[in-house]
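Asker: Sequence first, predicted model second:
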Amino acid sequence: MNNEVWARHANPLSGWSRVSILPLFAIAVWSRDWIGWWALAPVAIVLLWTWLNPRLFSAPASIDNWMSKGVLGEHIWLSRSKDSALSHHAPVIRLLTISTFAGAILLFYGLAVLNLPLTMTGLAVSMLTKLWIQDRMVWVYSEVGDGKGLALLE
C-alpha cells in the first residue's frame, strides 16, 4: 500500500471493519457445505473486500483513537522493524505472529474438514492474537510517531 492508502486505512472505520474479514472468510468457505461451488462467489467478495477496505475510507479527521494509532504503528513497524529503538518489540511481535499463524492453521484445517470446534478455535486464536499485535502497534506508534499523526506518511 502506498502512503495515501495507509492514511485512508488509518480511518478507524477501515481498521474496525477489517476485523470482520476472518469471520466473513470462514463463513464464505463454510458455505460450500450449503451452496457447493457457488461458495466461490462469497469467497471472492470477501477477498475483494480485503483489498478494497483500506482504499474506501477517507483519511481520518483525527487519529486520537486506538485503531488509528495501531494502523500507523503497523506502518512504522513494517518500515522500521530493524530499527534498534524498536528492537524490544520484536520478540513479542514474533511470538504473536507465530500464534496468529498457528490459529490460522487451525482455522484453515477446520474449514477444510468442516469441523466447527477447530474452525472456531482457530478463528478465536487468530483474531485475538491479531488484536494483541494491533495493541503492540499502538505502543510502537506511541514511542515513534506520537504527535506526528498522518504526517508520518508524507
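Answerer: Great, that's in hand.
Asker: Only C-alpha atoms from now on, for both contacts and neighbour counts.
Answerer: Noted.
Asker: which stretches of the protein form strands?
Answerer: For the chain, applying DSSP state E gives no strands.
Asker: what about the longest helix along it, distance to the chain center?
Answerer: Longest helix in the chain, counting residues (DSSP state H): helix 116-144. Taking CA atoms, centre = their mean, to the nearest Å, the mean C-alpha location of helix 116-144 is offset from the chain mean by 8 Å.
Asker: counting contacts, what elements does that helix pack onto?
Answerer: Using 3 or more CA pairs under 8 Å, 6 or more residues apart in numbering; DSSP states H and E, the elements in contact with helix 116-144 are helix 21-30, helix 66-80, helix 90-113.
Asker: want to compare, so here's the second one:
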Amino acid sequence: MKLTQAAAATFGLDDDSWKRHANAWSVWTRMAGLAPILLPIYFRDTLGWWAAAPIAAGVIWMWINPHAFKPVHEPRSWAEKGIYGEKMYAADHSLAAEAHRPALRWLIAMAAAGAAIMVYGLVRVEAWPAVFGWALVFVSQLWQIDRFVAIYEEGLRRAAATTQS
C-alpha cells in the first residue's frame, strides 16, 4: 500500500469523506490545527498536566476534521482542487505527470526534515528549531497542495481531450 493510500485509510477516507476533506474550510482549519497542538507541548513545563487537554483536543480535531464539513462535489477553489488532485494521485500515481513525482518526493522529504527539526525544538524547549521546523512542514504542505492542483487540472485536460477524440 502506498503512503498516500495508507494515510487515506488511517483517516477513513471513502468517496464521501474525500469530498468533505476537500472543503476549503477543512483544508485551512487543518493547516492551522497544528499550532494549537504544538504550543502546549512547547509550554508543557509551565502548563504541567493541563497541557494534555489542548493537545488531546487538537489531535481529536485533526482526526475528525476530514469528516466535519459539507462535501464539495465540484472543486472551484485552490484548496478544493488540491485535495481532488491528492485523491487522484492517491488512487493512481501514474496520473501525475513524471515531472510532479520528484517534486512531491522532495516536498515529503522537506516535511519530514521539518518535523524532525520541530520535534527537536519541542523536546529541547528551544523556540527557533520548533518554529523553523513547523514552518518547513507548513510550507511543504502548501507546496504539495499546489502540486496536487496541477495534477488535478492536468487530469481534467486529459479527460476533456479523451472525450473530444
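Answerer: That came through fine. Fair warning: this is a prediction, and the values are worked out from it, not measured in the lab.
Asker: picking that back up, out of the helices and strands packed on helix 116-144 of the first structure, which comes closest to residue 10 of the first structure?
Answerer: helix 66-80 (4.5 Å; CA to CA).
Asker: So which bits of the closest one are buried?
Answerer: 67, 68, 69, 70, 71, 72, 73, 74, 75, 76, 77 (16 or more other CA atoms under 10 Å).
Asker: quick check, nearest of these to residue 16 of the first structure?
Answerer: Once CA to CA is applied, the member of those that ends up nearest residue 16 of the first structure is residue 67, at 7.1 Å.
Asker: Trace the closest one over to the second structure, please.
Answerer: Under the alignment (TM-score structural alignment), residue 67 of the first structure maps onto residue 79 of the second structure.
Asker: go on, residue 76 of the first structure?
Answerer: In the second structure, residue 76 of the first structure lands on residue 88 (TM-score structural alignment).
Asker: my read: its match touches residue 95, true?
Answerer: Yes. Assessed by CA atoms under 8 Å, residue 88 of the second structure is found in contact with residue 95 at 7.1 Å.
Asker: Adding distance to residue 43 of the first structure, write the helices and strands packed on helix 116-144 of the first structure out as TSV.
Answerer: TSV is the format used below for those (distance: least, CA to CA, whole Å):
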stretch	distance to residue 43 of the first structure
helix 21-30	5
helix 66-80	25
helix 90-113	13
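Asker: ok, now which ones touch the most centrally placed residue in the second structure?
Answerer: In the second structure, the centroid-proximal residue (CA atoms, centre = their mean) is residue 141; its distance is 5.6 Å. Applying CA atoms under 8 Å, 6 or more residues apart in numbering, we find residue 141 of the second structure in contact with 107, 111.
Asker: cutoff 10 Å now
Answerer: Shown in contact with residue 141 of the second structure (CA atoms under 10 Å, 6 or more residues apart in numbering): 31, 107, 108, 110, 111, 135, 147.
Asker: of all those residues, which comes closest to residue 73 of the second structure?
Answerer: Out of the contacts of residue 141 of the second structure, the member with the shortest distance to residue 73 of the second structure (by CA to CA) is residue 147, at 20.5 Å.
Asker: Chain neighbours aside, what residue packs nearest to the closest one?
Answerer: Spatial nearest neighbour of residue 147 of the second structure, excluding adjacent residues (CA to CA, 6 or more residues apart in numbering): residue 100 at 6.8 Å.
Asker: Can you tell me what the one you found aligns to in the first structure?
Answerer: Checking TM-score structural alignment: residue 100 of the second structure goes with residue 89.
Asker: cool, residue 151 of the second structure as well?
Answerer: Counting by TM-score structural alignment, the partner of residue 151 of the second structure is residue 140.
Asker: from what I can see that match touches residue 92, true?
Answerer: No. Using CA atoms under 10 Å as the test, residue 140 of the first structure is too far from residue 92 to be in contact (12.0 Å).
Asker: quick one, which of those two is more surrounded?
Answerer: residue 140 (24 against 14; other CA atoms under 10 Å).
Asker: Let me know the distance separating the match of residue 67 of the first structure from residue 144 of the second structure.
Answerer: 11 Å (CA to CA, to the nearest Å).
Asker: The closest residue to residue 77 of the second structure other than its chain neighbours: neighbouring residues, count only.
Answerer: Using CA to CA, 6+ apart and skipping the chain neighbours, the partner closest in space to residue 77 of the second structure is residue 24 (7.3 Å). For residue 24 of the second structure, the neighbour count with other CA under 10 Å is 23.
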